[in-house]
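> Any chance you could fold what I've pasted below:
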Amino acid sequence: MREDIIKQAVSLHCGDGSEPGQIAEAMTVVLRLLHNELTLVVGAQASTALVAHAVHRTRTQIEWAKPLAAGPFDMLLKALRDDLAARTSAECSFAGGTLISTLVDHLISLIGEPLTLRMLNSAWSTHGADQSSQENF
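You can find the predicted model right below:
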């Protein structure tokens, strides 16, 4: 289900184009929206650290062009966008999707799937999630 939510969120921001630059922009918009939602819960520094941790965890699957050091979120996001845009469309989609999935998996391990799905739906304004599987908080 979370893969569907991720795909839906990216496709909403990607439009009809499948050029690497458009895909990279969509991936970074999706990451920014999730970062903004996380910031409300854990603060900007912790939210940025979670994204940086996801980048670190994906380095074995994705050869990032240059080290993406932790720092201000906007700098990290720009470096990610530039790296993704320099790839083929397929590589860009894989790398961005893997990064977002890794971040979501990490959130699930920290706060559980129901709360993570709520956060994703709130961040990305998706309504396709099965609401009956989510706990009421």
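> contacts, neighbours, all on C-alpha from now
OK.
> Helices of the chain, residue ranges please.
Remark: helices assigned in the chain by DSSP state H are 2-14, 20-42, 44-58, 73-85, 89-111, 113-124.
> now those in CSV, with mean neighbour count and distance to Glu135?
Formatted as CSV, the helices of the chain follow (neighbours: other C-alpha atoms under 10 Å; distance: least, C-alpha to C-alpha, whole Å):
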stretch, mean neighbour count, distance to Glu135
helix 2-14, 17, 16
helix 20-42, 20, 18
helix 44-58, 19, 23
helix 73-85, 19, 31
helix 89-111, 18, 12
helix 113-124, 19, 6
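> Sequence B follows; please return its structure for comparison with A:
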Amino acid sequence: MLRQQIIDSLMAQQPENIADAAMAQWEKLATEIISIVGEAGFNSLYERSVLLAQSTFPWLPACPSPPQAGSLFAEFRMRLAEQTPAHAREANSLLLTTFTDILASLIGEQLTASILRSAWGTPASDKSGKELDNE
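The predicted structure is shown next:
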């Protein structure tokens, strides 16, 4: 699936400092999503994603309620920094996958993949149309 390929490609490009790279990714994604569904909509999607990912990574922080500006990712960044690079990369990948699974169920695969490409500057694959048709 194109969406997972985009995330896998992004994870493969991450430097050793996963926490900083992850924050940059999430901030870019948040900007794109907030422009569509608003901050409350993004926060709800993110909170649900964290709750689901906590079954695999119980150290993922619960979202502050209500979320405060600039603090949504602060504890996530701290927790990532405490992990080994491989473990942090795996957790961030799962959280991104979970988030985009929820998003795709709401707005569709094609629009979700378009948002990811817009947020992260990932070029569209020549195969993307075929992959979307096969899903």
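> Format the helices of the first structure as TSV; extra columns: distance to Ser132 of the first structure.
Below are those laid out as TSV (distance: least, C-alpha to C-alpha, whole Å):
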stretch	distance to Ser132 of the first structure
helix 2-14	15
helix 20-42	22
helix 44-58	28
helix 73-85	34
helix 89-111	18
helix 113-124	10
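> do you know which of the ones you listed lies nearest Lys66 of the first structure?
Ranking the helices of the first structure by distance to Lys66 of the first structure, with C-alpha to C-alpha as the measure, places helix 73-85 first at 8.0 Å.
> measure the residue opposite Thr28 of the first structure in the second structure once aligned to Ala86 of the second structure for me?
Under the alignment by TM-score structural alignment, Thr28 of the first structure pairs with Met23 in the second structure. The spacing between Met23 of the second structure and Ala86 of the second structure, counted by C-alpha to C-alpha, to the nearest Å, is 16 Å.
> quick one on the thing from earlier: make sure the match of Thr28 of the first structure is actually in contact with Arg79.
No. Using C-alpha atoms under 8 Å, Met23 of the second structure is not in contact with Arg79, being 11.8 Å away.
> Contact partners for Met119 of the first structure?
Leu34, Glu37, Leu38 (C-alpha atoms under 8 Å, 6 or more residues apart in numbering).
> Mind telling me what the second one corresponds to in the second structure?
Under the alignment (TM-score structural alignment), Glu37 of the first structure pairs with Glu32 in the second structure.
> Its match reaches Gly121, doesn't it?
No. Under the criterion of C-alpha under 8 Å, Glu32 of the second structure makes no contact with Gly121, lying 11.8 Å away.
> most centrally placed residue in the second structure?
With distances taken as C-alpha atoms, centre = their mean, the second structure has Leu96 as the residue nearest its mean C-alpha position (2.8 Å).
> any idea how far it is from Lys130 of the second structure?
On the measure of C-alpha to C-alpha, Leu96 of the second structure and Lys130 of the second structure end up 23 Å apart.
> which one in the second structure is aligned with Leu77 of the first structure?
Per TM-score structural alignment, Leu77 of the first structure is aligned with Phe73.
> With adjacent residues omitted, what lies nearest to that match?
Spatially, and ignoring its direct neighbours in sequence, Phe73 of the second structure is nearest to Met23 (7.0 Å; C-alpha to C-alpha, 6 or more residues apart in numbering).
> The first structure: which residue goes with Ala104 of the second structure?
Checking TM-score structural alignment: Ala104 of the second structure goes with Ile108.
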